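Q: Need a 3D model of the following:
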Amino acid sequence: MRKLIALVVVAATLYGGYWFVGRSQIQSKLSEALVDIDAGDYDLTYDTLHTKGFPSRFDTTITNLEFNDPLTATSWAAPIFQLFALSYRPNEVIAVFPNEQTLTVDGEVFTLLTNDMRASGKVRANATLAFQTATIEMDYPRIRTEEGAELAMASILAAMRLTPETIQTYDLFLEARSIELPEDVRRMIDPQNQQPAIIQSLRFDSDIDLSAPIELNGANTDPIGLEAISIKEFALAWGEMSLSAIGDVTPDATGLLNGSFSISARNWQQLLDLAVATGSIPEERRLLIVGMAANIDETPHVPDTLTATLTITDGQMALGPIPLGAAPLLR
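A: Presented below is the predicted three-dimensional model:
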């Protein structure tokens, strides 16, 4: 019995020592990282940084955190920011954001309001700290301007993970639900209120191939390049109108793209109605565009759906036989 008690005491002492050493390491390393950021191209300030949670957690709280990027004239500020990790699983971290944050872009101040906003990340428990997963979720996010205009959504989910059985291919996913545009923006794109006030959903699902794996403590100091993008799903649903796309593109050494996308638009004439209502397309050109659409439609047997292939060759885009100009550079 005495030996058992002694063993328990020794184990508790060792674990307690591990926790206090871990807390000290977290506070010092995190403080050093924040100082390094502030000493570089960015400005970063905060009031306090404390870690608690004994015995099973490392809970770190930073108060009045502010990040500034002078080059782009953007800044982000939060009255409180928290990082949580289990003491026996420190390579998995959860970040919790306050319900109100401030974002300044070129002198214009925006307020981000959420019912709940949190992110999580996981790295491999090895020397290089290879990236595994990252997720950010927002419940009822609203971005409000100083004048009171507001972009609101029911929810946002963004995620990234290392694709199983690969070392430098990553899955990217984004979904926003029940999107309500600011009133002035909605009047601009739908002046006659032809569409519902709520955009049902926006979804983006893709794979990206990188030139090297993402490692937080890796030896590679060269910038990681983009080797290929595969869009498994892009989908936008607004009322009875929807737009979807799938395809693959690959940039060359200079960033010029090559590849193709299959694009499908259901009830696409409603999009044409919006373009005419806003003046983007003159009414007298409506029949011409309808005729061109009929010529490039790959699914003429589906009356309410227009399907066409967007090809990109040496950075030049074409929708069917119709040239569209240069595609964006990716490098």
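Q: going forward, measure contacts between C-alpha atoms and count neighbours the same way
A: OK.
Q: Show me where the stretch 51-200 of the chain has its strands.
A: Read by DSSP state E, counting those that start in this stretch, the stretch 51-200 of the chain holds these strands, from start to end of the chain: 57-69, 74-86, 89-96, 100-105, 108-113, 116-123, 131-139, 142-145, 150-162, 169-180, 198-210.
Q: Look up how far residue 164 lies from the spatially most central residue of the chain.
A: Compute the mean C-alpha point of the chain, and by CA atoms, centre = their mean the closest residue is residue 158, 5.1 Å away. Distance of residue 158 to residue 164, given as CA to CA, to the nearest Å: 18 Å.
Q: One more: residue 253?
A: Computed with CA to CA, the distance linking residue 253 and residue 164 is 27 Å.
Q: wait, the residue nearest to the centre of the chain sits on residue 174?
A: Yes. Counting by CA atoms under 8 Å, residue 158 sits close enough to residue 174 to count as a contact (4.4 Å).
Q: Residues in contact with stretch 197-209: which ones?
A: By CA atoms under 8 Å, 6 or more residues apart in numbering, the list of residues contacting stretch 197-209 from outside reads 168-181, 186, 226-239.
Q: Among these, name the buried ones.
A: Applying 16 or more other CA atoms under 10 Å to the contacts of stretch 197-209, the neighbour count classes 169-181, 226-232, 234-239 as buried.
Q: one step back: in CSV: the strands of the stretch 51-200 of the chain, plus distance to residue 217.
A: Formatted as CSV, the strands of the stretch 51-200 of the chain follow (distance: least, CA to CA, whole Å):
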stretch, distance to residue 217
strand 57-69, 21
strand 74-86, 19
strand 89-96, 13
strand 100-105, 29
strand 108-113, 32
strand 116-123, 10
strand 131-139, 10
strand 142-145, 35
strand 150-162, 16
strand 169-180, 18
strand 198-210, 17
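Q: next up, for comparison:
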Amino acid sequence: MAGARTKEAAIAGWFEARRAAGWAADYDSLGVAGFPLDFRTRMAGIVLADTRAQLAWTLPELGIAAAAWRPTRVQLAFPPDQILATPRGEVAIGSTALIGELALNTGPMLALRQAELTAAELQIADPDGTVDFAAPYARIARVAPDANRYAVTAGATSLHFDAEALRLIDPQGQRPATVDTLRLEMEVAFDAPLDRRTIEQARPAITGIALNELAGVWGQLELRAAGRLAVDPAGWPEGLIQVKAVNWREMVDQARAAGALPERLARPVEQALGAMASLAGSAETLDIPLSFRGGRVWLGLLPLGRAPRIVLR
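A: All right, here's what the predicted structure looks like:
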């Protein structure tokens, strides 16, 4: 009983500390069972809002489990429905068997060694539409001995857009609603380790990305990418990502249909890319660098516009 009360007091104290730091942090109920072999914590009615980052997370319940003799390995059982509020709007998260696992270092900072999220199904819905992921997974693990570099893998057996989401990215209705074989492998470097300060104080800045593989199949379009980027303190990337696209003309058609490629440029872009593909030996396969420099993005010699800033809120 003393162990359970200590655990409850620690969780209540953390929520109180968040409130003192200016967060909205509340829950309706908290119970701990299982001691002395393990701690099985059940919480209900959870609201966490970081007002500075303008992020809020609402969960009807959450299960937290850890062995008493190994408290830094934690399993999280998420509810079927959650709400994430962001500056861009509210996102509803639906899931089946969404489980998280954390492995933390001992010590006051509880630095992250490894984390994993898996689910049978995951659904992300906002006012622009709904996307369903089949068997999604995401993993992050510290690359020893570098405390600030992490290996990241993520993917799903398929990704399905509902009619509203598909209309947003494919207004002409030329693409199938399902993306197959979605996979990501990369290493990400930060300016500080991922630990409790990442949640309680500020997210660390990304300083570099080594993209080992990004792969997907969308209808007849097959896309693979790999490369390296350095990220400056303002979040601007510099570097090269090599892109290989099979049936690449579908990618141009998609960009034109979505309005990302102006109609007046579509024909010249397709002709230029066709010449590059033919020089490489296959008219239907494009193998070309995506360059990031000076805050701009270039596909081969073709300017695409402003580069995205890579900043964690």
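Q: before we move on, the earlier item: OK, contacts around the residue nearest to the centre of the first structure?
A: Residues counted as contacts of residue 158 of the first structure (CA under 8 Å, 6+ apart) are 135, 136, 137, 172, 173, 174, 175.
Q: between the residues you listed, which is nearest residue 49 of the first structure?
A: Residue 49 of the first structure lies nearest to residue 136 out of these, by CA to CA, at 22.5 Å.
Q: any idea what the closest one aligns with in the second structure?
A: Taking TM-score structural alignment, the alignment pairs residue 136 of the first structure with residue 117 from the second structure.
Q: tell me the contacts of its match?
A: Under the contact definition (CA under 8 Å, 6+ apart), the residues listed for residue 117 of the second structure are 98, 99, 100, 101, 137, 138, 139.
Q: how about the last one, what's its partner in the first structure?
A: I take that to be residue 139 of the second structure. When the first structure is aligned by TM-score structural alignment, residue 139 of the second structure is paired with residue 159.
Q: Residue 192 of the first structure versus the nearest residue to that match once chain neighbours are set aside, what's the distance?
A: Using CA to CA, 6 or more residues apart in numbering and skipping the chain neighbours, the partner closest in space to residue 159 of the first structure is residue 135 (4.2 Å). For residue 135 of the first structure, the distance to residue 192 of the first structure equals 38 Å [CA to CA].
Q: now residue 314 of the first structure
A: Using CA to CA, residue 314 of the first structure is found at 40 Å from residue 192 of the first structure.
Q: try residue 215 of the first structure
A: Taking CA to CA, one finds residue 215 of the first structure at 51 Å from residue 192 of the first structure.
Q: Neighbour count for the two, which is higher?
A: Taking other CA atoms under 10 Å, residue 215 of the first structure and residue 192 do not tie; residue 215 has more neighbours (16 against 13).
Q: So the more buried one is in contact with residue 127, correct?
A: No. Residue 215 of the first structure lies out of contact with residue 127 (CA under 8 Å); the separation is 9.4 Å.
Q: can you give me how far stretch 98-111 of the first structure is from the chain middle?
A: Taking CA atoms, centre = their mean, to the nearest Å, the mean C-alpha location of stretch 98-111 of the first structure is offset from the chain mean by 18 Å.
Q: Can you give me the end-to-end span of stretch 120-138 of the first structure?
A: One end of stretch 120-138 of the first structure to the other measures 12 Å (CA to CA).
Q: Name the residues of stretch 25-44 of the first structure that are buried.
A: Along stretch 25-44 of the first structure, the positions that meet the burial threshold by neighbour count (16+ other CA under 10 Å) are 26, 27, 34, 43, 44.
Q: which SSE is the last one in?
A: Taking DSSP states H and E as the criterion, residue 44 of the first structure maps to strand 43-45.
Q: For that strand, give the aligned segment of the second structure as residue numbers.
A: Mapped onto the second structure using TM-score structural alignment, strand 43-45 of the first structure covers residues 24-26.
Q: Show me the helices in the stretch 151-300 of the second structure, by range?
A: With helices called from DSSP state H, counting those that start in this stretch, the stretch 151-300 of the second structure shows them at 163-169, 196-200, 249-257, 263-279.
Q: between the last one and helix 249-257, how big is the angle?
A: Following axes from the mean of the first three to the mean of the last three CA atoms, to 10 degrees, one obtains 170 degrees for the angle between helix 263-279 of the second structure and helix 249-257.
Q: Which positions in helix 263-279 of the second structure come out as buried?
A: Applying a neighbour-count criterion of 16+ other CA under 10 Å, the buried positions in helix 263-279 of the second structure are 269, 270, 273, 274, 276, 277.
Q: Any chance of a markdown table for the residues you listed, columns distance to residue 262 of the second structure?
A: Conversion of the buried residues of helix 263-279 of the second structure to a markdown table gives the following (distance: CA to CA, whole Å):
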| residue | distance to residue 262 of the second structure |
| --- | --- |
| 269 | 10 |
| 270 | 12 |
| 273 | 16 |
| 274 | 18 |
| 276 | 20 |
| 277 | 21 |
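Q: Among the residues you listed, list the two that are farthest apart in space.
A: Using CA to CA, these reach their maximum pairwise distance at 269 and 277, which is 12.1 Å.
Q: quick check: longest helix of the second structure.
A: Under DSSP state H, the helix in the second structure containing the largest number of residues is helix 2-20.
Q: which position in the second structure aligns with residue 66 of the first structure?
A: Under TM-score structural alignment, residue 66 of the first structure pairs with residue 47 in the second structure.
Q: could you list every residue that touches its match?
A: 24, 25, 26, 27, 56, 57, 58, 59.
Q: And the contacts of the match of strand 43-45 of the first structure?
A: Taking contacts as CA under 8 Å, 6+ apart, the residues outside stretch 24-26 of the second structure that touch it are 15, 16, 18, 19, 45, 46, 47, 48, 49, 50, 51.
Q: hmm, try it at 10 Å
A: Contacts of stretch 24-26 of the second structure from elsewhere in the structure, counted by CA atoms under 10 Å, 6 or more residues apart in numbering, are 12, 14-19, 44-51, 56-58.
Q: Thank you kindly, that will do.
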